[in-house]
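K.L.:
A predicted structure for the sequence below; I have some questions about it.
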Amino acid sequence: MKILIVTDAWEPQVNGVVRTLKSTRRELEAMGHTVDMITPLEFRTIPCPTYPEIRLSLLPSARVAQRIRDFAPDALHIATEGPLGMAARRYALRREMPYTTAYHTRFPEYVQARFGIPLSWTYRFLRWFHGPAQAVMAPTPVVLDDLQRYGIGHCVLWTRGVDLDVFKTQRVNVLNTAHPIFLYVGRVAVEKNVEAFLALDLPGSKWVVGDGPALGSLRARYPGANYLGVLSQPELARVYASADVFVFPSRTDTFGLVLLEALASGLPVAAYPVTGPIDVLGDSPAGVMHEDLREACLEALRIDRTTARAHAERFSWRAASEQFLAHLRPLSADGSTGSAGEVPIQPASQNHAETTSAAAVRSVAAGAGTSPAKQ
């Protein structure tokens, strides 16, 4: 099957959305499917306000339409709510073409945290954007419930995975500071609540790995912590393996791929009992969730590394990608919209006509916006 994925989140960004899409493409291709991506690398861009590493594509509609026509996909997936996602959505609706979307991150909560914009306003945009989609993929049951509570229907579960060959238990020590070593990995931004970690009175030492708009101010306020920038996956795996507890202070993440990476590296987790940690950890003894984050950190020191690794082994990118594939809405042979499992895999060399659905989909609202896809 020929699958086209449209995303505003792509390299050189380093976040969970980008890792999810790259891993999904790899697994789909390994299954024999042909996957193409429309990303900001093909367009003139400007930096997103307050997040300059995110590039917003300028006037992409004509190019996006041409790319869709040229590739003639069997299934179209719109991964983000930014300019490219908007352009692909517009094209699909005008041509009555079925498509799916994804909701990766708690965008309304981030916007509220940064700018004070009411949640209801942003969820209204999300209802408009995702409303015509045949299916809206979300990473956890809690997020599915949130979307449905705000009136976004056709929601389905698309979980996440971890590369168990890269992130593994290993005997290394690349963090040469006092133990116990408490580690945070991720974007350094206000919505990630990193300061809640840095402000804790903990023994040993603290490390922060990542970049973001809050990094400069946090380094100035907490000079006793240690800071690393963005790392490659092999480098990051060695950092995980060198720490004693992974601290996840975010209260807004929808899943948190870094949780799985840490666990796969044998690193127990300390977190608040909120969405993300709850969905990854469940009732597993691989981590501690507590409203007192310091207490969670200290209790997590007692967890054996083999326990953390064993829990991570329940997750794989192949299983997550098969779930994604099952939710796609291509056209079946009679021209009706079906599930991906109902469409035979076609050879990559075969020409495909542009797909259309039998009924028009009407836009339910007017508006535009951009969702900075974050981990």
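P.N.:
Perfect, thanks for sending it.
K.L.:
C-alpha only now, for contacts and for neighbours.
P.N.:
OK.
K.L.:
ok, residues contacting the host helix or strand of residue 295?
P.N.:
Following DSSP states H and E, one finds residue 295 within helix 293-300. Residues outside helix 293-300 that contact it (CA atoms under 8 Å, 6 or more residues apart in numbering): 182, 197, 200-202, 245, 247, 249, 268-272, 287-290.
K.L.:
List the contacts of the helix or strand that it is followed by.
P.N.:
Downstream of helix 293-300, the next assigned helix or strand under DSSP H and E is helix 305-312. If you take CA under 8 Å, 6+ apart as the criterion, helix 305-312 is touched by 162, 168-169, 260-261, 263-268, 284-287.
K.L.:
Go through those residues and say which is closest to residue 124.
P.N.:
Residue 124 lies nearest to residue 260 out of those, by CA to CA, at 31.7 Å.
K.L.:
As a check, name the ranges of all helices in the chain.
P.N.:
16-30, 61-71, 83-94, 107-115, 119-130, 141-149, 194-198, 215-221, 233-242, 257-264, 277-281, 293-300, 305-312, 317-327 (DSSP state H).
K.L.:
Check the ones you listed for me and report the most buried one.
P.N.:
Neighbour counts (mean count of other CA atoms under 10 Å) averaged over each of those peak at helix 257-264, with a mean of 27.
K.L.:
Included below, for side-by-side comparison, is a second structure:
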Amino acid sequence: MKLVIVTDAWEPQVNGVVRTLGKTRDHLLEMGYEVIMITPLNFKTIPCPTYPSIRLALLPYRKLANMLENLRADAVHIATEGPLGMAARRWCLRNEIRFTTSFHTQFPEYLRLRLPIPLSWSYAWLRRFHRPAARTLVPTISQQQRLQHYGFRDVYVWGRGVDTQIFKADIAIEYDLPRPIFINMGRVAVEKNIEAFLDLQLPGSKVVIGDGPDLETLQKRYPKVLFTGAKYAEELAAYLSGGDVFVFPSKTDTFGLVILEAMACGLPVAAFPVTGPKDIVIKGQTGELDWDLQQAALNALNLQKNDCIVFARENSWQKCSEVFASYMYNNGAPTPIKTAQKLSPKAE
């Protein structure tokens, strides 16, 4: 079976969407599928406004349409709602090709943090984008319920995994810092709510691992915090394993892949009880969820690292990829979703 995955988020970006799609592709290939990625690397790009490290495809429709026409894939999955996603959606509708989509990021909430745009407007646009999809895949049950609340249809759960060959507690760096060490990892940007972590009155030290548009500003504002910059693979795992608690202050993530990665390295999690953390964290066992994030972080110090490691190991990318592959078929039957079924003229 030949699968085409269209995504505006791809390497060299480092984020949960890219890791999810990359791991899914790798496991699908191992399972015998032919997987073709259509990404910004195939097109001329421009920097994303307010986030120049993200490159957006410039006027991609004609080239993308030719690629899809020539590939003649058995299934098309549109992973993002950016320029490539919109172009792929347009081509599928024009050619009466069914497709699936996924909802990785709470863009309405992200957008509202930067611009005074009502959530209802953004969700209306996203609802229209995803409506003609045979299925819209989300990472958690609570995100599924959230989209259904906003009027989305045919929403299915496609979970996330962790690479326990990389993320493990075998090797930990020795921080030359007062303990306990509270760690945050991810994109250093306003939508991640990192300042809620940095402002906590906690004993010991704080460490932020990652890069992003707000890194330089936060370094100046919080000189006592160790900002390591981006780390990768085994080095990243070592930095995580050297800490005591992982603090996840985001209120807008649909999952929080970094939570599983931190758990795999033996870190209990402190987070708000919101979509993402509440779907992953077992309160009192692998982490603490509380609207008082400081109390959650302090309580997490009392949890056992091994409980976190055991839980993380139960969430494999292999299982997630098998679920993804099953959604590329109509109702689980061995007939690919790509067919010449007529779509309602109202769908576009």
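P.N.:
Here it is on my side, so go on. The structure presented is a predicted model; accordingly, all values stated were derived computationally and were not measured.
K.L.:
coming back round to it: want to try JSON lines for the helices of structure 1, with distance to residue 362 of structure 1 as columns?
P.N.:
Output for these, formatted as JSON lines (distance: least, CA to CA, whole Å):
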{"stretch": "helix 16-30", "distance to residue 362 of structure 1": "28"}
{"stretch": "helix 61-71", "distance to residue 362 of structure 1": "19"}
{"stretch": "helix 83-94", "distance to residue 362 of structure 1": "7"}
{"stretch": "helix 107-115", "distance to residue 362 of structure 1": "24"}
{"stretch": "helix 119-130", "distance to residue 362 of structure 1": "10"}
{"stretch": "helix 141-149", "distance to residue 362 of structure 1": "20"}
{"stretch": "helix 194-198", "distance to residue 362 of structure 1": "42"}
{"stretch": "helix 215-221", "distance to residue 362 of structure 1": "43"}
{"stretch": "helix 233-242", "distance to residue 362 of structure 1": "43"}
{"stretch": "helix 257-264", "distance to residue 362 of structure 1": "35"}
{"stretch": "helix 277-281", "distance to residue 362 of structure 1": "34"}
{"stretch": "helix 293-300", "distance to residue 362 of structure 1": "47"}
{"stretch": "helix 305-312", "distance to residue 362 of structure 1": "42"}
{"stretch": "helix 317-327", "distance to residue 362 of structure 1": "22"}
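K.L.:
Can you say which of those is nearest to residue 361 of structure 1?
P.N.:
Checking the helices of structure 1 against residue 361 of structure 1 by CA to CA gives helix 83-94 as the closest, at 6.1 Å.
K.L.:
what is the orientation angle of that closest one with helix 61-71?
P.N.:
Angle of helix 83-94 of structure 1 versus helix 61-71, following axes from the mean of the first three to the mean of the last three CA atoms, to 10 degrees, is 60 degrees.
K.L.:
what angle separates helix 83-94 of structure 1 from helix 119-130?
P.N.:
50 degrees.
K.L.:
now for helix 83-94 of structure 1, which elements pack on it?
P.N.:
In terms of contacts (3 or more CA pairs under 8 Å, 6 or more residues apart in numbering; DSSP states H and E), helix 83-94 of structure 1 is packed against strand 2-6, strand 51-57, helix 61-71, strand 75-78.
K.L.:
The last one vs structure 2, mean deviation?
P.N.:
This points to strand 75-78 of structure 1. Mean deviation of strand 75-78 of structure 1 relative to structure 2 after superposition (mean CA distance after the TM-score superposition for structure 1): 0.3 Å.
K.L.:
Then the third one?
P.N.:
After superposition onto structure 2, helix 61-71 of structure 1 lies on average 1.1 Å away from the residues it aligns with, using mean CA distance after the TM-score superposition for structure 1.
K.L.:
Out of the helices and strands packed on helix 83-94 of structure 1, which gets nearest to residue 329 of structure 1?
P.N.:
strand 75-78 (6.1 Å).
K.L.:
So what's the gap between the closest one and the chain middle?
P.N.:
17 Å (CA atoms, centre = their mean, to the nearest Å).
K.L.:
what do you get for stretch 216-225 of structure 2?
P.N.:
26 Å.
K.L.:
and it, how far apart are its ends?
P.N.:
Start-to-end span of stretch 216-225 of structure 2 (CA to CA, to the nearest Å) is 12 Å.
K.L.:
Give me the spatial nearest neighbour of the equivalent of residue 88 of structure 2 over in structure 1, chain neighbours excluded.
P.N.:
Under the alignment by TM-score structural alignment, residue 88 of structure 2 pairs with residue 88 in structure 1. Nearest residue to residue 88 of structure 1, sequence neighbours excluded (CA to CA, 6 or more residues apart in numbering): residue 64, at 6.4 Å.
K.L.:
so that neighbour makes contact with residue 84?
P.N.:
Yes - between residue 64 of structure 1 and residue 84 there is a contact under CA atoms under 8 Å: 7.2 Å.
K.L.:
Now for those two: what residues contact both?
P.N.:
Shared contacts of residue 64 of structure 1 and residue 84, counting by CA under 8 Å, 6+ apart, come down to residue 38.
K.L.:
sorry, back to before: ok, average deviation of the helix holding residue 295 of structure 1 from structure 2?
P.N.:
So helix 293-300 of structure 1 averages 1.0 Å relative to structure 2 (mean CA distance after the TM-score superposition for structure 1).
K.L.:
Run the chain-centre distance for that helix.
P.N.:
Worked out by CA atoms, centre = their mean, helix 293-300 of structure 1 lies 26 Å from the chain centre.
K.L.:
Stretch 167-176 of structure 1 now?
P.N.:
With CA atoms, centre = their mean as the basis, the mean position of stretch 167-176 of structure 1 lies at 25 Å from the chain mean.
K.L.:
Kindly report the same for stretch 67-75 of structure 2.
P.N.:
The answer for stretch 67-75 of structure 2 is 26 Å, by CA atoms, centre = their mean.
K.L.:
ok, residues contacting it?
P.N.:
With CA under 8 Å, 6+ apart as the criterion, stretch 67-75 of structure 2 contacts 1-4, 98-99, 328, 336-338.
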